[in-house]
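Peer 1: Starting from these lines, generate the structure:
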Amino acid sequence: MHQPIGVFDSGYGGLTILREIVRKLPEYDYMYLGDNARTPYGTRSFETVYQYTLECVRHLFARGCRLVVLACNTASAKALRNIQQLDLPLMTEMGPDGPDRRVLGVIRPTTEVIGNYSQSGHVGILATRGTVTSESYVVEIEKFFPGLNVFQEACPMWVPLVENGEFASPGADYFVKQHINRLIDKSPIIDTLLLACTHYPLLIDKIRQAAPVGVTIVSQGEIIADSLTDYLQRHPILEEQCSKHGQRTFLTTDSTVDFDRQAAIFYGESIRSVQLTL
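Peer 2: Below is the predicted model:
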């Protein structure tokens, strides 16, 4: 039976997470769903993001996924808790003979380790406005590193720069430098920058150039891949339900031509997607 691990994002960014997961766990089947027809999620209300994310999670479940990773910071911030607490209990038959379904996000695994990167105790979060407004990182980091000082900066131009193919252009330098400077102005002793949006790794060269010397820049891909590995080891019944044929399936709610062209940039290799209607 085909029971892939589902990976969801509002667009292309989650492919940077999937790339690292596949590198770490290549034997599993994966199904990626990008809701490109309704992206971006970062500027939408909590209720809208929740409803859109829930629709996509249900679709992945209907296609055989038992485990879905929300590889999207905005969806993790605005929808994950409701889905886990309100919707999963209605969709899941717990126990060894039932379809044990789980939904995971990217915020908690990141906040469990981010404090380990900092020597000064001052960490900067670079994210979409939706993620910053949700305060999810601030709240979660407090649970694991209560003494850590967290400073946030919303970067509304960064996702459009990436999705319009301008992430390597000279024009991107201005917007990257602007937000790095604003964040460092909040605390000059910030020594760790978390890229809390899956699009931002494509800007990492410019972020490194703009950041002060010695600042550690953390992207989420490897963290999530390690966390998923650990999760599967701790949940053997669920792990056994995941099929292992090394298959990759890519779904998009928008044009497959556009998706395939852009996805190759994020995923690092060419792909062929299938369009779906929710």
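
Peer 1: CA atoms for contacts and neighbours, from now on please.
Peer 2: Noted.

Peer 1: Can you give me the distance of residue 129 to residue 179?
Peer 2: Computed with C-alpha to C-alpha, to the nearest Å, the distance linking residue 129 and residue 179 is 12 Å.

Peer 1: again with residue 27
Peer 2: 39 Å.

Peer 1: Residue 127 too?
Peer 2: 10 Å.

Peer 1: Next, show the common contact partners of the two.
Peer 2: 153-155 (C-alpha atoms under 8 Å, 6 or more residues apart in numbering).

Peer 1: Please report the number of neighbouring residues for the nearest residue to residue 232 once chain neighbours are set aside.
Peer 2: Closest residue to residue 232 apart from its sequence neighbours, by C-alpha to C-alpha, 6 or more residues apart in numbering: residue 239 at 5.3 Å. Applying other C-alpha atoms under 10 Å, we find 18 residues neighbouring residue 239.

Peer 1: go on, residue 272?
Peer 2: 15.

Peer 1: And for residue 90?
Peer 2: Counted with other C-alpha under 10 Å, residues neighbouring residue 90 total 8.

Peer 1: hang on, it in a helix?
Peer 2: Yes - with DSSP: H, G, I helix; E, B strand; the rest coil as the criterion, residue 90 is located in a helix.

Peer 1: Here is a second sequence; please produce its structure as well for comparison:
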Amino acid sequence: MKVPGPIGVFDSGYGGLTVLKEFVKRLPTYDYLYLGDNARAPYGTRSFDTVYNYTLECVRHLFDRGCALVILACNTASAKALRSIQQNDLPKMDATKRVLGVIRPTTEIVGRYTKSGHIGILGTMGTVNSGSYPIEIKKFSPGVSVAQHACPMWVPLVENNEWNQPGADYFVEKDIHKLLATDPLIDTIVLGCTHYPLLMEKIRQYVPRDTQILSQGPIVAASLEDYLQRHKEIAVYCSENGTRQFLTTDDPVTFDRHAAIFFEDGVQSEHLAL
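Peer 2: Presented below is the predicted three-dimensional model:
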């Protein structure tokens, strides 16, 4: 008989902590095990095969640590690795376990927010090149127009704790203007990377006042709550002691210092050698 274990939350670095923070707010009784692959971040510029292999390796480790459910709190991993893991790897590893991503919950509801029918996506190069957002949005909101723009400097700004410095304004303003120049009718922007919420204040400075900016954390947390209510066969193997554990493939001291910016609570991580 399987023993209940924590819900696994995976990200290439720190961004997934913005999602984990919302999980804890909405579902505080569950145990969570966060794994940041900081030593190999960022994922956004890496090939499909590399992202897939790195993500699968981390998912396997979370399964080995007792997670029956793993959330890929990384848009690039969700875009480049999730489908292959769900369809090809899970049946071989353990068909009773589940791996979910952050793109589908977002695309299911984003159409409700736009009045103009024009949506903008800001993401990493990997997420934008995958085409995942336009493909998924068309499934749920066929009449909506979707424009995308890649922001290659945003993740390094956040990962290097430069997100709140004046130099970040140059890149944020430039990328926002490029997106809006592609489609001036955009009235809803999806932050298609879990690092980007830290740049929210700067983003708001460069978009029209009535533009809606969607951060994924609350959306994915609501989706997780709904999933656990509908899938009791998975929820029963998600333990509820209110614990949070953190793993990083890089230096734990550095991780803990940066993680506090994203998670806002004190973080004590362990090093994981992969």
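
Peer 1: related to what we said a few turns ago, name the residue in residue 127 and residue 179 of structure 1 with the higher neighbour count.
Peer 2: residue 127 (27 against 21).

Peer 1: I figured the more buried one hits residue 201, correct?
Peer 2: No - at 11.7 Å, residue 127 of structure 1 does not count as touching residue 201 under the criterion of C-alpha atoms under 8 Å.

Peer 1: Next, please give the residue ranges for the strands of the stretch 151-278 of structure 1.
Peer 2: Along the stretch 151-278 of structure 1, the segments classed as strands by DSSP state E, counting those that start in this stretch run 192-195, 216-218, 248-252, 273-275.

Peer 1: Which part of structure 2 matches stretch 101-120 of structure 1?
Peer 2: Under TM-score structural alignment, the counterpart of stretch 101-120 of structure 1 in structure 2 spans residues 97-116.

Peer 1: whoops, stretch 182-192 of structure 1 was the one
Peer 2: So stretch 182-192 of structure 1 sits over residues 178-188 in structure 2, by TM-score structural alignment.

Peer 1: Just the buried residues of the matching stretch, please?
Peer 2: Under the neighbour-count criterion of 16 or more other C-alpha atoms under 10 Å, stretch 178-188 of structure 2 has 179-180, 183, 186-188 buried.

Peer 1: ok, residue 159 of structure 1 - contacts?
Peer 2: 199-200.

Peer 1: Tell me the counterpart of it in structure 2.
Peer 2: In structure 2, residue 159 of structure 1 lands on residue 155 (TM-score structural alignment).

Peer 1: Tell me where structure 2 has helices.
Peer 2: Listed in chain order, the helices of structure 2 (DSSP state H) span residues 16-26, 48-64, 75-80, 82-84, 90-93, 103-109, 125-130, 132-140, 154-159, 166-182, 200-205, 216-230, 232-235, 252-263.

Peer 1: against structure 1, where does the fifth one fall?
Peer 2: I take that to be helix 90-93 of structure 2. Counting by TM-score structural alignment, helix 90-93 of structure 2 corresponds to 88-91 in structure 1.

Peer 1: ok, back up a step: report the separation between the match of residue 159 of structure 1 and residue 230 of structure 2.
Peer 2: 34 Å.

Peer 1: How far does the match of helix 90-93 of structure 2 sit from its chain's centre?
Peer 2: Stretch 88-91 of structure 1 sits 23 Å away from the centroid of its parent chain (C-alpha atoms, centre = their mean, to the nearest Å).
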